[in-house]
Each structure stands twice: as C-alpha cells, then as structure tokens.
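>>> Mind looking at a prediction? Sequence and model below.
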Amino acid sequence: MKGTTMDLSPTGWRKSTRSGGGNACVEVGRIAGGAAVRDTKDRAAGYFTTTGEQWSAFVAAIK
C-alpha cells in the first residue's frame, strides 16, 4: 500500500505591515492545507508547518 505525499513547499511568503523595516519578525507562507512560518533573521534555517485548523486557532488566540 502506497502512502500519499503532500507538497509542503510554501508560497506567497508574507509578513505584517506593522513589523517595520527590521528583520525581527516572522513570515507566513501558504502550503496545501495549512501554513508555514519562518524567522526573517534566518530564512535559510527552515520553517515549521501547521494545519489550517492549527493556524486558525493560533490567529484566533492572538486577536
């Protein structure tokens, strides 16, 4: 039985317009079914992913 794979290559990286011009913030990119988050200070270090449900819960909690 073969498993399925998902493309987790983030697209459309965005950061808040309120973050200013510095590199002390995070960026959020889209992935299939969720979001990817990375640090602007070291983009090459990678990113972590969340499901759409996890991302929605996070956003609701910080509003």
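Yep, that arrived. Residues are numbered from 1 along each chain as shown.
>>> can we go C-alpha only for contacts and neighbour counts from here?
OK.
>>> S9 belongs to a strand?
No: counting by DSSP: H, G, I helix; E, B strand; the rest coil, S9 falls outside a strand, being coil.
>>> adding another structure so you can compare the two:
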Amino acid sequence: MSICWRKSSHSGGANDEHCVEVGRFARAIAVRDSKDPGGGHLIMSAAEFAALVVRAKHERRGDHAR
C-alpha cells in the first residue's frame, strides 16, 4: 500500500531537526520523521492523532496540564 505523506507546515528548512510527516490510511493516521522516511512510522487512530495534536499545542504554550 502506498501512503501519500505530507510534511508538517511547522517543519522548517533543511537544518530543522524536528520535521514530521503525516500520512492517511483508510482508518488510521501515520506519523514519521521526514529526515528518516525509511526508519518506520507510528500508526494511530484519528482520535488518537487529534489528542496528540491538542497535547502538542498545550506543550508548546507551556500548559502542561494533563
């Protein structure tokens, strides 16, 4: 199965150490390191991915409430 990967709009240029890509399966979301596309990926449900995004936004703002 071929996945169409999209690079995060928050990933920077060539020297950015924190580059991620997301891909969609029929019923899941995959996340991988764009600097190491052959290194594997995480697969999660759409709900788990949404929770991850919310958590990342809170962490970025410094809101560490769980």
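Structure received. Bear in mind the structure is a predicted one, so any value in this text is a computation, not a measurement.
>>> In the second structure, which residue is most central in space?
Most central in the second structure under Cα atoms, centre = their mean is V31, positioned 4.3 Å from the mean C-alpha point.
>>> Quick check: the aligned residue for that one in the first structure?
Alignment note (TM-score structural alignment): V31 of the second structure maps to V37 of the first structure.
>>> Please verify my assumption that its match contacts E27.
Yes: between V37 of the first structure and E27 there is a contact under Cα atoms under 8 Å: 5.7 Å.
>>> shared neighbours of the two, which are they?
The contact sets of V37 of the first structure and E27 do not overlap (Cα atoms under 8 Å, 6 or more residues apart in numbering).
>>> Can you report how many residues neighbour the counterpart of K15 of the first structure in the second structure?
In the second structure, the residue paired with K15 of the first structure according to TM-score structural alignment is K7. When neighbours are counted by other Cα atoms under 10 Å, K7 of the second structure registers 16.
>>> what does G29 of the first structure give?
Neighbours of G29 of the first structure (other Cα under 10 Å): 18.
>>> Doesn't it lie inside a strand?
Yes: under three-state DSSP, G29 of the first structure falls within a strand.
>>> could you pull out the strands for the first structure?
Remark: strands assigned in the first structure by DSSP state E are 11-14, 26-31, 34-39, 48-51.
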